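Participant: sequence first, then the predicted structure, then my questions.
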Amino acid sequence: MRLKLLLFTCVLLCALRTNAQQELISIPRGSGKVEIPFEYVNNFIVVRIVFNKIFPLKFIFDTGAENTILTRKEITDLLMVDYQREISIFGSDLTTELKAYVAPGISLEFGEHLQISSQAILVMKEDYFRFEEYAGIEVHGILGADILRRFVIHIDYRRQKIIFQDPSKFSPASVRNYRNIPVEFSRHKPYFNLPASIRADQSSEVKLLMDTGASLALLLYTHSDSLLQLPPELIRTTIGHGIGGTIDGYVGRTAKIKIDEMELNNVVTNFHDVAEQYVIDSTFLNNRNGIMGNVILQRFNIVIDYVREDVYLKPNKNFSQTFKFDRSGMSIIATGDNLNKFVVLNIVKDSPAFEADIRKGDEIKVLNGVPANLRGLENILRFLQKKPGKKVRLLIKRGEEKIRKELRLRDLI
């Protein structure tokens, strides 16, 4: 189920301080820009880097994370990195306190022409991500605002390219066809203040973190504003998993949200119902109401000028696409050594999967005649978003028994 979003926004309890004078950036002088390809997998931007000139790794490109994070401590252990100190962060569930180490002197290379040396990053004490299970690919960390803030960043979702540009080489005139969207930066992270109608008959302004580390459209914290009323049609479920644990709440649709004069309708929205007494000091969240993720952001070409604190958007051909949501009622994860086993993690009550007696722990072996290991997780999830009435035939494994199941997809929200 598409509910299994991941949120890679961490909140620091102890600030990571680096000596900017020691950090070295190598970028071509002529154009002052470097174009980097990325993979777009399950609504995540994944970039390839070379870590300390040795290890080829994959990192999530994350405008919602304050710091660059390595999740695999065994890598820096092999390099015998001298950790400076241990610090605490909160996970994306906003309640779980996690431990990380500050690792100085790290080198990161992007493509052939962009290198950042002597960078301090965070290294997680344990791998809290479980990213492979929920996205079906291997990822080793997060590329955060501590690196992105040095550049003007151009994101082209359709061409799957990111341009890192020297701010001194950038002119707003070069993006004259874009809209300059009012934005607020805090700790080098961009926030939108936008009018939204969660219900068609009710409107309020919401403050949203612009978060390319979230594979969702929209997430709202239900505790953050008494005016944020839940829509009439909701599913109670586990809405995701991020650093530190699962995220419980509801899924529904926001009737309308406006970005400048651009309007998006019937937006699939996750409502996070963390009890207020468990939420950390709101200053760490910059008093935001929620998150805008890639399922909205992918509808634009984006330019983020970190130095001048400007964001420019231009609608692309994805803009008018409807917001799709799972129609089966199943949450599915990828497991196994090669991530080629697909296991049901959760079932929504009274959904087609529930009525077909599909259960948590069932392994999907075949989907409509095609072995699941040939489809991959992303293809399976997209298949379960097909039109209402679509017949889904499954061969599942439950313990040692193989069972055939059949269901028909229908709208759940």
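Facilitator: Happy to help now that I have it. Residues are numbered from 1 along each chain as shown.

Participant: every contact and neighbour count from this point should use C-alpha atoms.
Facilitator: Will do.

Participant: thought residue 411 was touching residue 390, still the case?
Facilitator: No: taking Cα atoms under 8 Å as the definition, residue 390 is not a contact partner of residue 411, at 11.1 Å.

Participant: can you pull out the helices in the stretch 1-150 of the chain?
Facilitator: With DSSP state H, counting those that start in this stretch, the ranges of helices along the stretch 1-150 of the chain come out as 73-78, 131-135, 145-148.

Participant: any chance of those helices in JSON lines, with distance to residue 206 too?
Facilitator: Compiled in JSON lines, the helices of the stretch 1-150 of the chain are given as follows (distance: least, Cα to Cα, whole Å):
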{"stretch": "helix 73-78", "distance to residue 206": "37"}
{"stretch": "helix 131-135", "distance to residue 206": "28"}
{"stretch": "helix 145-148", "distance to residue 206": "22"}
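
Participant: could you dump these into TSV with mean neighbour count added?
Facilitator: Below are these laid out as TSV (neighbours: other Cα atoms under 10 Å):
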stretch	mean neighbour count
helix 73-78	14
helix 131-135	22
helix 145-148	20
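
Participant: out of the ones you listed, which comes closest to residue 52?
Facilitator: Proximity to residue 52, assessed across the helices of the stretch 1-150 of the chain by Cα to Cα, is greatest for helix 73-78 (9.4 Å).

Participant: what's in contact with the closest one?
Facilitator: The contact list for helix 73-78 (Cα atoms under 8 Å, 6 or more residues apart in numbering) reads 123-127.

Participant: cool, and stretch 244-255?
Facilitator: In this structure, residues lying in contact with stretch 244-255 by Cα under 8 Å, 6+ apart are 90-93, 96-98, 128-129, 196-200, 231, 233-241, 265-274, 413.

Participant: ok, and here's another one to check against it:
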Amino acid sequence: MKKRLIYVSLFLLCLGPVAFCQVFEIPEGEKYQKVKFELINNLMVVPVEVNGVELSFILDSGVSNPILFNLSDKDSVQINNVSEITLKGLGEGEPIKALKSVGNTFKMGKAVNQDQPLYVVLDKDLNFSTSLGIPVHGILGYHIFRDCVVEINYVNKTMKLHDPGLYKYKGSKRSQTLPLDIINRKAYIDAAVLVKDEKEVPVKLLVDTGSSDAVWLFQDPEQGIDIPEKNYEDYLGKGLNGHIFGKRTKVNGVRIGSFTLKDAKAAFPYMESFGAIKNLGDRNGSVGAEILKRFNLIIDYSRNKITLKKNGNFKAPFQYNLAGVELQHNGVRYIAERITDSRGVVHSDENPIGSVQILFEDRTRLSLVPEIVVSAIRAGSPAEEAGLKQGDVILAVNGKRVHRYKLQEVLKMMNEKEGKRIRVLIERSNKDLTFSFVLKKLF
């Protein structure tokens, strides 16, 4: 698999504790704050106000302190009490330089922390926006979960931040409450996997809302956690210190409490990527958002427990990349559209595309739209065998012009279901080319 930009979000910082004086507080007289989020590639993107400026953060339970990155010349936010530090995280590269800041005001809804520590990474390569299709400025995790009972409704795309002192549990026959281990600002859950047969192997997994994958497992043949024969090597994502590679496959099942998810996607990262983490303890991997989104969750660090309730996503099949391509935004491009009908009547106000339009003689509209390109392609995939290449500009999928759709919608068009024929119009070296292939299962 050729290198591509960030596909999954996973930042496990190896940092010492940071002193803090304040916590996220719910306004007096209110039991909770309700926050809407966008769910993109299984990741929750939430609005967070930082020192009076609204930004977008991924809610990532695998991260210790908030990290701010990907600030463009359009973003202007003041950070307080800055010093330089070194950050260590996942990836095979070297630690990176960053800025440490304290005394910042973070606000989600009306929940406010007036003394929030923050790290600022200035590396431009650390960028979620191109692969998610929307601006993302950072990641936020532990402090929200520490200070609030966090209720997540993946179906309605809403989150409630409850005051732990006022929150009361409601009994439900359809939900199950399980213990959490909170270790070094991260939450772990006991689960089981069925790797090669029907024999369960007990595992301890990091609860990681910031991973778009289903489950990551650390290979341990002695414990029964071995890589299934049907697998392929892939780029799994990017950590703070570089790229993460491993094997993708599927396991027969993942059990959490009494809930079992069959034929689940799984990845086995190469352990070189975890060199910055000195002690993994008895951890066997991570459970990510492709599994977590199948439940509505109540995550309660104050009482060391998590409540899971099956939602409408539970029985959905695990989505594999059937085409074998990854897409990302790559700047912008102009597209020309006629705005008159056959009788010469102007329809310039109908469904304008892009934020910039230029009209020519009331007949043609030139619009500035995001450019979508093939960022990576899997060896032996249907798309590669058909002739698609990394760097190809996607113009249309099955006759639909992609500039009218969000990035994740285009990815879905190219991965709808096994056996579907996909026709892709691309631009390569200033030429328009069409390729056709049939989607097929990996395993």
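Facilitator: Great, that's in hand. Since the structure is predicted, the reported quantities are computational estimates derived from the model, not experimental observations.

Participant: for the two chains, what TM-score is obtained?
Facilitator: TM-score for the superposed chains, counting by TM-score structural alignment, normalised by the length of the first structure: 0.90, backed by 406 aligned residues with a Cα RMSD of 2.7 Å.

Participant: one step back: now, of the contacts of helix 73-78 of the first structure, which are buried?
Facilitator: Among those, the ones that count as buried by 16 or more other Cα atoms under 10 Å are 123-125, 127.

Participant: can you give me the strands in the stretch 101-250 of the first structure?
Facilitator: Along the stretch 101-250 of the first structure, the stretches classed as strands by DSSP state E, counting those that start in this stretch are 114-124, 141-143, 152-156, 161-165, 179-181, 184-186, 189-197, 204-210, 218-221, 235-242, 245-259.

Participant: closest to residue 82 of the first structure out of these?
Facilitator: Comparing these by Cα to Cα, strand 114-124 comes nearest, at 11.3 Å.

Participant: the closest one vs the second structure, average offset?
Facilitator: Strand 114-124 of the first structure differs from its equivalent in the second structure by a mean of 1.5 Å after superposition (mean Cα distance after the TM-score superposition for the first structure).

Participant: how near is whichever residue in the first structure pairs up with residue 302 of the second structure to residue 216 of the first structure?
Facilitator: Alignment note (TM-score structural alignment): residue 302 of the second structure maps to residue 307 of the first structure. Distance, residue 307 of the first structure to residue 216 of the first structure, using Cα to Cα, to the nearest Å: 27 Å.

Participant: neighbour-wise, which of those two wins?
Facilitator: residue 216 (29 against 14; other Cα atoms under 10 Å).

Participant: the second structure: which residue goes with that one?
Facilitator: Residue 216 of the first structure maps onto residue 213 in the second structure, by TM-score structural alignment.

Participant: surely its match and residue 9 touch.
Facilitator: No: applying Cα under 8 Å, one finds residue 213 of the second structure not in contact with residue 9, separated by 9.2 Å.

Participant: once you drop chain neighbours, what's closest to the residue mapped onto residue 144 of the second structure from the first structure?
Facilitator: Using TM-score structural alignment as the criterion, residue 144 of the second structure maps onto residue 147 of the first structure. Spatial nearest neighbour of residue 147 of the first structure, excluding adjacent residues (Cα to Cα, 6 or more residues apart in numbering): residue 68 at 7.2 Å.

Participant: residue 157 of the second structure -> the first structure?
Facilitator: Aligning on TM-score structural alignment places residue 157 of the second structure opposite residue 160 in the first structure.

Participant: wait, what's in contact with its match?
Facilitator: The contact partners of residue 160 of the first structure, taken as Cα under 8 Å, 6+ apart, are 37-40.

Participant: out of those, which end up buried?
Facilitator: Using 16+ other Cα under 10 Å as the burial test, these include 37-39 as buried.

Participant: what's next to stretch 206-224 of the second structure, contact-wise?
Facilitator: The set of residues external to stretch 206-224 of the second structure that reach it, using Cα under 8 Å, 6+ apart, is 7-10, 41-44, 58-62, 186-189, 195, 201, 225-227, 264-269, 271, 283-292.

Participant: how far does that stretch sit from its chain's centre?
Facilitator: Relative to its parent chain, stretch 206-224 of the second structure has a centroid offset of 16 Å by Cα atoms, centre = their mean, to the nearest Å.

Participant: so which bits of that stretch are buried?
Facilitator: Buried residues in stretch 206-224 of the second structure, counted by 16+ other Cα under 10 Å: 206-219, 224.

Participant: can you check stretch 381-390 of the second structure too?
Facilitator: So, applying 16+ other Cα under 10 Å, buried residues of stretch 381-390 of the second structure: 381-384, 388-390.

Participant: against residue 187 of the second structure, how distant is residue 17 of the second structure?
Facilitator: Remark: distance between residue 17 of the second structure and residue 187 of the second structure (Cα to Cα) = 16 Å.

Participant: more neighbours: these two, which one.
Facilitator: residue 187 (24 against 10).

Participant: map residue 360 of the first structure across to the second structure for me.
Facilitator: Using TM-score structural alignment, the equivalent of residue 360 of the first structure in the second structure is residue 390.

Participant: mind checking the SS state of that match?
Facilitator: Secondary structure, DSSP: H, G, I helix; E, B strand; the rest coil: residue 390 of the second structure is coil.

Participant: and if you look at residue 407 of the first structure?
Facilitator: Under three-state DSSP, residue 407 of the first structure comes out as strand.

Participant: kindly report the same for residue 296 of the first structure.
Facilitator: Counting by three-state DSSP, the backbone at residue 296 of the first structure sits in helix.

Participant: could you do residue 409 of the second structure as well?
Facilitator: helix.

Participant: how many neighbours does the corresponding residue of the first structure for it have?
Facilitator: Aligned counterpart of residue 409 of the second structure in the first structure: residue 379 (TM-score structural alignment). Residue 379 of the first structure has 12 neighbouring residues, counting by other Cα under 10 Å.

Participant: likewise residue 48 of the second structure?
Facilitator: With neighbours defined by other Cα under 10 Å, the count for residue 48 of the second structure comes to 21.

Participant: pretty sure it contacts residue 107?
Facilitator: Yes: using Cα under 8 Å, residue 48 of the second structure is in contact with residue 107, at 5.8 Å.

Participant: any idea how far the residue nearest to residue 301 of the second structure when sequence neighbours are not counted lies from residue 61 of the second structure?
Facilitator: Among residues not flanking residue 301 of the second structure along the chain, residue 146 sits closest, at 5.7 Å (Cα to Cα, 6+ apart). Counting by Cα to Cα, the separation of residue 146 of the second structure from residue 61 of the second structure is 10 Å.
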